[in-house]
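Peer 1: Got a predicted structure here, sequence first:
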Amino acid sequence: MTDIEGIAPDVPPSGPGCVDCDAAQGWWVHLRRCAECGHIGCCDSSPAQHASAHAAATGHPFVQSYEPGEDWFWNYRTERMYEGPELAEPRHHPLNQPAPGPEGRVPLDWRDHVH
């Protein structure tokens, strides 16, 4: 495995959903995992865009998709996709959690609120 500055493979994710949306009782379209500290945030299509806000606030450049079946990395500094190492489990949100999610907080008109 090649070490990549900004990716810490042994750090577990912060939880099953966007930490900031959960705190505010919000919702998300898809989830992204900070590859440096494990913070789970919502994608830029989501109303609050917490993953990119986290990257801007912390300087942590890499996120990995936190969606089942996806393992790509994105670098906010270079605005490019990357391949990277396997991160600590779990590598995606729970399979029974819908996207958008979480269940019960997504408005019926959610498509009108995405970016």
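Peer 2: Sure thing, it's come through. Since the model is a prediction, treat every value here as computed from it, not as a measurement. Numbering: from 1, shown residues only.
Peer 1: make it CA atoms for all contacts and neighbour counts henceforth
Peer 2: Noted.
Peer 1: any chance you could map the helices in the chain?
Peer 2: According to DSSP state H, the chain carries its helices in the segments 19-24, 50-58.
Peer 1: in the longest one, what counts as buried?
Peer 2: Spelled out, that is helix 50-58. Neighbour counts over helix 50-58 (16 or more other C-alpha atoms under 10 Å) mark 50, 51, 52, 54, 55 as buried.
Peer 1: what does stretch 4-14 give?
Peer 2: 6, 7, 8, 9, 11, 12, 13.
Peer 1: Tell me the one of these nearest residue 32?
Peer 2: residue 13 (9.9 Å; C-alpha to C-alpha).
Peer 1: take the one below as the second:
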Amino acid sequence: MTCPHVSDLPAEVSPDSADGCADCLAAGERTWAHLRICLGCGHVACCDSSPRRHATAHFRAEHHPVIRSFEPGEDWRWCYVDNRVV
């Protein structure tokens, strides 16, 4: 199942961090639970189970609606606007 926001995504994005949550690393923290990549710009951020919830903060600041898991072996996507897996 998909949503209208998927068709607006670029064909490919490059992760801005391969070492973890870019925002946590910038703050000198390494306490995230799971990583997500923004499919609008490639920003790698921590999930809502993490203390800082940077992926959701990125959505609220940048309005990029679709993320994908950045965990090995996972390929699901989530749309913040439609509040569902896409």
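Peer 2: Received it, and whenever you're ready, just let me know what you need. What you see is a predicted model, and the numbers here were worked out from it, not measured in a lab.
Peer 1: rewinding a little: make a markdown table from the helices of the first structure and add distance to residue 79 of the first structure to it.
Peer 2: Listed next are these as a markdown table, based on distance: least, C-alpha to C-alpha, whole Å:
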| stretch | distance to residue 79 of the first structure |
| --- | --- |
| helix 19-24 | 23 |
| helix 50-58 | 11 |
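Peer 1: wait, which of those helices is closest to residue 34 of the first structure?
Peer 2: Between the helices of the first structure, helix 50-58 lies closest to residue 34 of the first structure; by C-alpha to C-alpha that is 7.4 Å.
Peer 1: Can you name every helix or strand that the closest one contacts?
Peer 2: On a contact count with 3 or more C-alpha pairs under 8 Å, 6 or more residues apart in numbering; DSSP states H and E, helix 50-58 of the first structure meets strand 31-34, strand 40-42.
Peer 1: And those: which comes nearest residue 60 of the first structure?
Peer 2: Nearest of those (C-alpha to C-alpha): strand 31-34, 7.2 Å.
Peer 1: how close does that closest one sit to the second structure?
Peer 2: Superposed on the second structure, strand 31-34 of the first structure shows a mean distance to its aligned partners of 0.1 Å (mean C-alpha distance after the TM-score superposition for the first structure).
Peer 1: What range does that strand cover in the second structure?
Peer 2: Alignment note (TM-score structural alignment): strand 31-34 of the first structure is matched to residues 35-38 of the second structure.
Peer 1: Identify the residues contacting the nearest residue to residue 44 of the second structure once chain neighbours are set aside.
Peer 2: Leaving aside its sequence neighbours, residue 44 of the second structure sits nearest to residue 37 (C-alpha to C-alpha, 6 or more residues apart in numbering; 4.4 Å). Counting by C-alpha atoms under 8 Å, 6 or more residues apart in numbering, residue 37 of the second structure makes contact with 15, 43, 44, 45, 55, 67, 68, 69, 70.
Peer 1: Turn these into CSV, including distance to residue 78 of the second structure.
Peer 2: As requested, the contacts of residue 37 of the second structure are arranged in CSV below (distance: C-alpha to C-alpha, whole Å):
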residue, distance to residue 78 of the second structure
15, 17
43, 15
44, 14
45, 14
55, 11
67, 5
68, 6
69, 8
70, 12
